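Colleague: here is my input, please return the structure:
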Amino acid sequence: MTRPDPTRPDPARLDLVGLEARPSQVWGAVRLVPLVRDEPVEDLRLHARLYGDATIPVEVRPRRAYVSYVPHGFVATWTGDGTPAAAYGTQMPTDGDSAPIATTGLRFHRRTARREAKHRLRFLPLHLALEGYLALHFGGPSIAWEEWSQHAVRRGLSPRTEEAYLGTEVRGLADALRVFEIHPGQCGVLLYVADALAAVFAVPHPDDYRALHPTLLQDLFGELIHHYATLMPPVPDFRARVDDARIRSLAELRTAVADQEDAWARFHDTTMAGGLLDHAYTWRTVHRTGRFTLSRFLPVFRPKEENHIGEAITDERGRIVYLKTFRLSESQVRRGHLLDRLAAHDWHLADTAAGLGVTEAQLGLRLESAGFGHLLRQDVLDRYRSR
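Modeller: Sure thing, here's the model as predicted:
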């Protein structure tokens, strides 16, 4: 996945420079597209830290917490001089009977990303991105217009909740990951369900991917992906076709195979992954670690279109080293869009309604159907319903 200038990606777009798509593999409605690096990143490594089957509260800031099911975290280890690094926790076994490292249950964390040592950062994969979505305009109305309730003025959107499904509940995903053939040099995967892009996962090094490949079952997926996996029929496999009448030598066969691989990569980048790569995102830096930057990003919420949130580690040239994305459902996109439009108009309902091309009463009912009805005064909401 490259652009004309692979040395400097567009900072607003999600650009997978250095990662190339290989032919997909299909299991039922699940399509897995390998991402391969020509040169792995040697001075940043990732490994998983298990937390067990427990609900974990994370203190985001004083008097504000993020609570979710967090089965594992990632620990990023890097070197300060660019020399190769080993994944934190790597051990040299002394015998074949070494016991595994014990895990614990309920844990309390401070922040979704926290530096543990000079060259070690612990963060909660995907939850970093979800926290950014849940915190969208979390403070509520910036001006106490008369339509807003006392709850909205005093507490904003607290508490803010969203629902998601574990990968183990996405039909066919476990079997697809089990039979999936990991390519040499593979550092990531694009996961499609019913040919809808569900998630992208990329890591710095092939060894990291082999170790973290099963963690996709512990990731979160939106309701759209869960429904597609349950209801949609198997997807067709894209098979390469070479005209044997034109092949006269082994060199011509190699050329034909390379042309088919290039054609698949172009088709994938421009068509299948276009909803992810063709749009700009709002990025926020979470942590800087040497030459690497951990960030999360939000889309410009576009109703009835494909929208993704995610988190990434980029190097000093802006290239993706680590990436994990989450596809929002239509209801989640609608909520984000409404909050963005309200914030853009200083939470003034009449101005926001005019900007959306609807009446104030219609906007009020949209807020109620999106789950934000408690932010409006009851008498105001009743007046909107009567209209």
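Colleague: only C-alpha atoms from now on, for both contacts and neighbour counts.
Modeller: Fine.
Colleague: so what's the residue count around Gly172?
Modeller: The number of residues packed around Gly172, counting by other C-alpha atoms under 10 Å, is 18.
Colleague: and it, how far from Arg31?
Modeller: According to C-alpha to C-alpha, to the nearest Å, Gly172 and Arg31 sit 10 Å apart.
Colleague: what comes up buried for the lengthiest helix in the chain?
Modeller: Taking DSSP state H as the criterion, the chain has its longest helix at helix 250-267. Of the residues in helix 250-267, those buried by neighbour count under the rule 16 or more other C-alpha atoms under 10 Å are Leu253, Ala256, Gln260, Glu261, Asp262, Trp264, Ala265.
Colleague: now show me the structure for the sequence below, then we'll compare the two:
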Amino acid sequence: MVSKRNLLADISLKGLEIAPSQVWGSVRIVPLLRHQVRNDLRLLRRRYDEDLTIISLDKEMNYCSYVPHGLVLSWTDNGSPVGTYGGQLFKTDGKQLNHSCVSVRLMHRMVKRESHNQLRFLPLHLAMEGFLSMFFSGPDIAWREYSKYALSYGLGSRVESSVLGRYIAGLEDALRVFEIHSQQVGVLVFVAEALASAFVVPTPEDYRLLHNSLLEDFYGELLYQYALLHDTTFPMNVSLDESKINNLQDLRVAVENMRADWASFQGFMAEGLLGRSLNSQKVYTAGSFILQRFITDLNPKTENHIGEAIIRDNGELEYLKTYRLSKMQTRRVYLLSQLAKHNWNLDATASKLGHTREEFVLRLENVGFGYLLNAEIRQAALKKAKGKR
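Modeller: Got it, this is the predicted structure:
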């Protein structure tokens, strides 16, 4: 049984070392190193070639997206190294349909146990599906302000758009030319000094196999624009005080201090994710490991992230993959969270946010949720807004 203390309250890189970054154009990649590798948990990529994947979540809900690969998790219960690794490569996963213009893969569940010690899940899509389904059922009280559609179907079909990593200018070249450290198990990816993604896996061997999978991940449109608009990063130079270097021991200490300063600063650059309060949800328990998804504490004035993590029962981080929400995505889920917090009462929510009812209705219109309200409410808000011009 998983208690609340087993769920991530914040993300810490305890047990990982932040190494000096490498820069290519506007892309900065910060290696994450793990010095104590246990090998009782491994991850393997399973490729898919279809144009579209449809995942059945339950009898009435499906998730549709381009899914280039899944991750297969293998573990042992006694702490011994994972054996016969790679046998899952040829396992059938879902059903394939090929048409003249499109190929489709039909799958069951975001997370599926395939054997006693093997689990398949869809990276990032697991987090995005959780994000899309937040407050999905809509009003639980038949307030007269809501449309018949909202009262019958909740939010209906929710859609969010993103950009494949291959379209982030400079990312493919950066991954191709940058050095992979012998103990590297992950990266922090920055685009024009904005944190785009954090990625951590259990072992260095896993990371080498999954290094280029970052190109198949999806990223927010903002990061795509940043990569186009900026062709370089901010200059960040560190140097040694030669006057204090008299022997090899002095040099060794100076280099260690410099690396520590770099790690501290690069951790500071990622403070929008690291150390932030999280709302976490357990997805699956695999032996002594817990797969969960999370969202940061929805502060509309700063960056916000969704993601997935695997932690040991002692709290050590073994896997992490994150996605940075756009400001519009943050606004949408923030307004939904405030409505849910106030039992979907428009007046109470508007008052809490310091708005009139009409102002709050316009906010819902601007983020694409106007269809939840009946025509009378929407027209009254638009009329009042025009009268103020």
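Colleague: got a TM-score for the two of them?
Modeller: The pair, once superposed, lands on a TM-score of 0.92 when counted by TM-score structural alignment, normalised by the length of structure 1; 372 aligned residues with a C-alpha RMSD of 2.0 Å.
Colleague: what stretch of structure 2 does the longest helix of structure 1 fall on?
Modeller: The counterpart of helix 250-267 of structure 1 in structure 2, using TM-score structural alignment, spans residues 248-265.
Colleague: what does Ser133 of structure 2 align to in structure 1?
Modeller: Ser133 of structure 2 maps onto Ala135 in structure 1, with residues paired by TM-score structural alignment.
Colleague: apologies, that question was intended for Tyr224 of structure 2.
Modeller: Taking TM-score structural alignment, the alignment pairs Tyr224 of structure 2 with His226 from structure 1.
Colleague: wait, its match touches Thr168, no?
Modeller: No - between His226 of structure 1 and Thr168 there is no contact under C-alpha atoms under 8 Å: 10.2 Å.
Colleague: returning to that earlier point: what's the average distance of the longest helix of structure 1 to structure 2?
Modeller: Following the fit onto structure 2, the mean deviation recorded for helix 250-267 of structure 1 is 0.8 Å by mean C-alpha distance after the TM-score superposition for structure 1.
Colleague: distance from that helix to the middle of the chain?
Modeller: 31 Å (C-alpha atoms, centre = their mean, to the nearest Å).
Colleague: what does stretch 319-338 of structure 2 give?
Modeller: Relative to its parent chain, stretch 319-338 of structure 2 has a centroid offset of 10 Å by C-alpha atoms, centre = their mean.
Colleague: what of stretch 58-70 of structure 2?
Modeller: Computed by C-alpha atoms, centre = their mean, the chain-centroid distance of stretch 58-70 of structure 2 equals 16 Å.
Colleague: just stretch 227-239 of structure 2 next, same as before
Modeller: Shown here is stretch 227-239 of structure 2, whose average C-alpha point lies 24 Å from the average C-alpha point of the whole chain (C-alpha atoms, centre = their mean).
Colleague: which residues touch the counterpart of Ala198 of structure 1 in structure 2?
Modeller: Ala198 of structure 1 is assigned Ala196 in structure 2 as its aligned equivalent, the criterion being TM-score structural alignment. Contact criterion C-alpha atoms under 8 Å, 6 or more residues apart in numbering gives Leu188, Val189, Phe190, Tyr219, Leu223, Tyr323, Arg324 as the residues in contact with Ala196 of structure 2.
Colleague: can you report how many residues neighbour the aligned partner of Leu376 of structure 1 in structure 2?
Modeller: By TM-score structural alignment, Leu376 of structure 1 lines up with Leu373 in structure 2. By other C-alpha under 10 Å, the residues close to Leu373 of structure 2 number 22.
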